[in-house]
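Q: this one's structure only:
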């Protein structure tokens, strides 16, 4: 026994049993065996998270379907109504992706996270919550990079530039969208290139660059004709009517009364009451364009209709634009 105590020698099973019988103690009480390590709360939690975040194709499809459902409700009802649901959805995907092991399912979930976060960021922007809008777009761009899909990254980065437009930093917004478009190159569908050119046109119009803005809108039309739709890009809703609305918006920003024709055509295609936030924005543009023509009666009618729609959808962004029109 002294040898084992002084020299720290191992006790065989045979002698361990004899010693325990002699002292009437268990091996653990005599220090002949060590207590097995107890998992720490942190290691238990990590193991549980890794187990619960076993992504598969079916789960990714469920996430994708939920994002699309939120997207369609957002188009009809506006961000204020649906934002809390969007934010919760984003947080859920963040947790799933964070603890998922590398592989194609994680990349697909990251792509969906990018789309959901970009949608939430746009809703926050519409509600006037600019810090939150910026944060969510940062989530979207990081997730899109991890997914390895350039379309989502280009879209999120370009859309983030609209936050800069809302804080009167048009030149920086132009540069941000231009870089997103150039980095995307020809590796994205034509309909997204059309969207990127149109977004750049809006930023250029806000910066007072009329000729460059109109050139960008022409390029948007050219690319739209080359590829009118793509099922892999549910976040891009762009057709001839949408592009007419975008062109009208840019012309209205430039103080050009010709915007009225494009905007009136876009309103006829859109239909009244179907897309609250988009219609509110369009009617603000019509109000601006009619005021540029000198028709204060029509301008005020559209501004008042826009105010009603902005109230229903909770669009603080459009309310700010409308306030200036109605007070003029």
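A: Yep, that arrived. In this text the structure is predicted, and so the values were computed from the model without any measurement.
Q: drop to CA atoms for contacts and neighbour counts, all remaining ones
A: OK.
Q: what about the helices in the stretch 101-250 of the chain?
A: Taking DSSP state H, counting those that start in this stretch to define them, one finds helices in the stretch 101-250 of the chain at 104-126, 130-147, 150-166, 170-184, 190-206, 210-226, 240-253.
Q: mean neighbour count and distance to residue 94 added to those, as CSV?
A: Formatted as CSV, the helices of the stretch 101-250 of the chain follow (neighbours: other C-alpha atoms under 10 Å; distance: least, C-alpha to C-alpha, whole Å):
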stretch, mean neighbour count, distance to residue 94
helix 104-126, 26, 7
helix 130-147, 21, 9
helix 150-166, 23, 16
helix 170-184, 20, 24
helix 190-206, 27, 25
helix 210-226, 19, 33
helix 240-253, 23, 32
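Q: put this beside the first:
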């Protein structure tokens, strides 16, 4: 098959980890007889510098026409002034909204060989296999914002339809996996969470009666996620809660550099990116961990291109590289890590 993939390297380590991932996709295409074309466009801080806005019209137009989008990272200290009217993160929020990508899938599956990198006790991590489904285009990140000299407000708003569609996506995923869904809210305090819980309960009862459902308050979920992570299968939650919980969940895997994500909507197109940020402290040093971006490319193959065997081959190659202790500096003992390109080469070698 042929696929047109838009590449958005972005800022910080984004260009490095994306550059390391494209040869992996090229190797997949060669091995399985596919043809992938890559078109690079600007987003985030680099787009502000070059075009005066974080999401240029040309980038969005290319994304609309693409079969899939691979993204690195956005942001950095250069653009971090909290009073700035134009910020890199606005580009990421805008492209998700424009493409209707409302469900962010974040798998958390610790690799046995990397358990030592996690601050969590290894016996708690064995057998952990979680997917967090984070609502992506609603909530406080997109609500009306106001600020004066003496106060500021951010509106958190959710509609029934927004909650229904993301819970429906999570329910379908849970049905394909182990049949257990945990819906996370703050229904003891927030009206949006009370709506969330009512809608989630109804959707799961009417459409997924075969899936076991539990509700967790977000503060207790933050505790249980680290103390008994094996208890969870699919977790669905609103935008801000999901953003926070998945960064916490990265500690289960040992590093943010191991966690991929897929931002999906009603169609096939999606944005695939590591969950970590632009890591400006190590940008340009060639030591960033590319595994999360490579695993995001595997999600791209699976969800947007429908290439399940190819996706599994990439995931197996990453696992094999980790089993061989091909660790970047975030996972390795001091002075023993491989560079970004070396980790990517290890994956390609194990693709065959």
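A: Arrived safely. Because the structure is predicted, anything quoted here is derived from the model rather than measured.
Q: quick TM-score on the pair, please.
A: Once superposed, the chains reach a TM-score of 0.28 (TM-score structural alignment, normalised by the length of the first structure), with 164 aligned residues with a C-alpha RMSD of 6.8 Å.
Q: rewinding a little: mind putting the helices of the stretch 101-250 of the first structure in TSV, distance to residue 261 of the first structure included?
A: Compiled in TSV, the helices of the stretch 101-250 of the first structure are given as follows (distance: least, C-alpha to C-alpha, whole Å):
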stretch	distance to residue 261 of the first structure
helix 104-126	26
helix 130-147	32
helix 150-166	25
helix 170-184	26
helix 190-206	18
helix 210-226	16
helix 240-253	8
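Q: go through those and name the closest to residue 59 of the first structure.
A: Smallest distance to residue 59 of the first structure across the helices of the stretch 101-250 of the first structure (C-alpha to C-alpha): 8.8 Å, for helix 104-126.
Q: please tell me I have it right and residue 204 of the second structure contacts residue 214.
A: No - judged on C-alpha atoms under 8 Å, residue 204 of the second structure makes no contact with residue 214 at a distance of 10.4 Å.
Q: okay, those two: which has more neighbours?
A: For residue 204 of the second structure versus residue 214, neighbours defined as other C-alpha atoms under 10 Å are more numerous around residue 204 (21 against 12).
Q: now the residue nearest to the spatial centre of the first structure: how far from residue 77 of the first structure?
A: Taking C-alpha atoms, centre = their mean, the centroid of the first structure lies closest to residue 118, which sits 0.9 Å from it. Using C-alpha to C-alpha, to the nearest Å, residue 118 of the first structure is found at 17 Å from residue 77 of the first structure.
Q: same check, this time on residue 247 of the first structure
A: Separation of residue 247 of the first structure from residue 77 of the first structure (C-alpha to C-alpha): 24 Å.
Q: output the longest helix belonging to the second structure.
A: In the second structure, with assignment by DSSP state H, the single longest helix is helix 14-32.
Q: who are the packing partners of the helix or strand just after that helix?
A: Remark: after helix 14-32 of the second structure, the chain's next helix or strand is strand 35-40, criterion DSSP states H and E. With contacts defined as 3 or more C-alpha pairs under 8 Å, 6 or more residues apart in numbering; DSSP states H and E, strand 35-40 of the second structure has these neighbours: strand 2-10, helix 14-32.
Q: at 7 Å instead, please
A: Packed against strand 35-40 of the second structure by the contact rule (3 or more C-alpha pairs under 7 Å, 6 or more residues apart in numbering; DSSP states H and E) you find strand 2-10.
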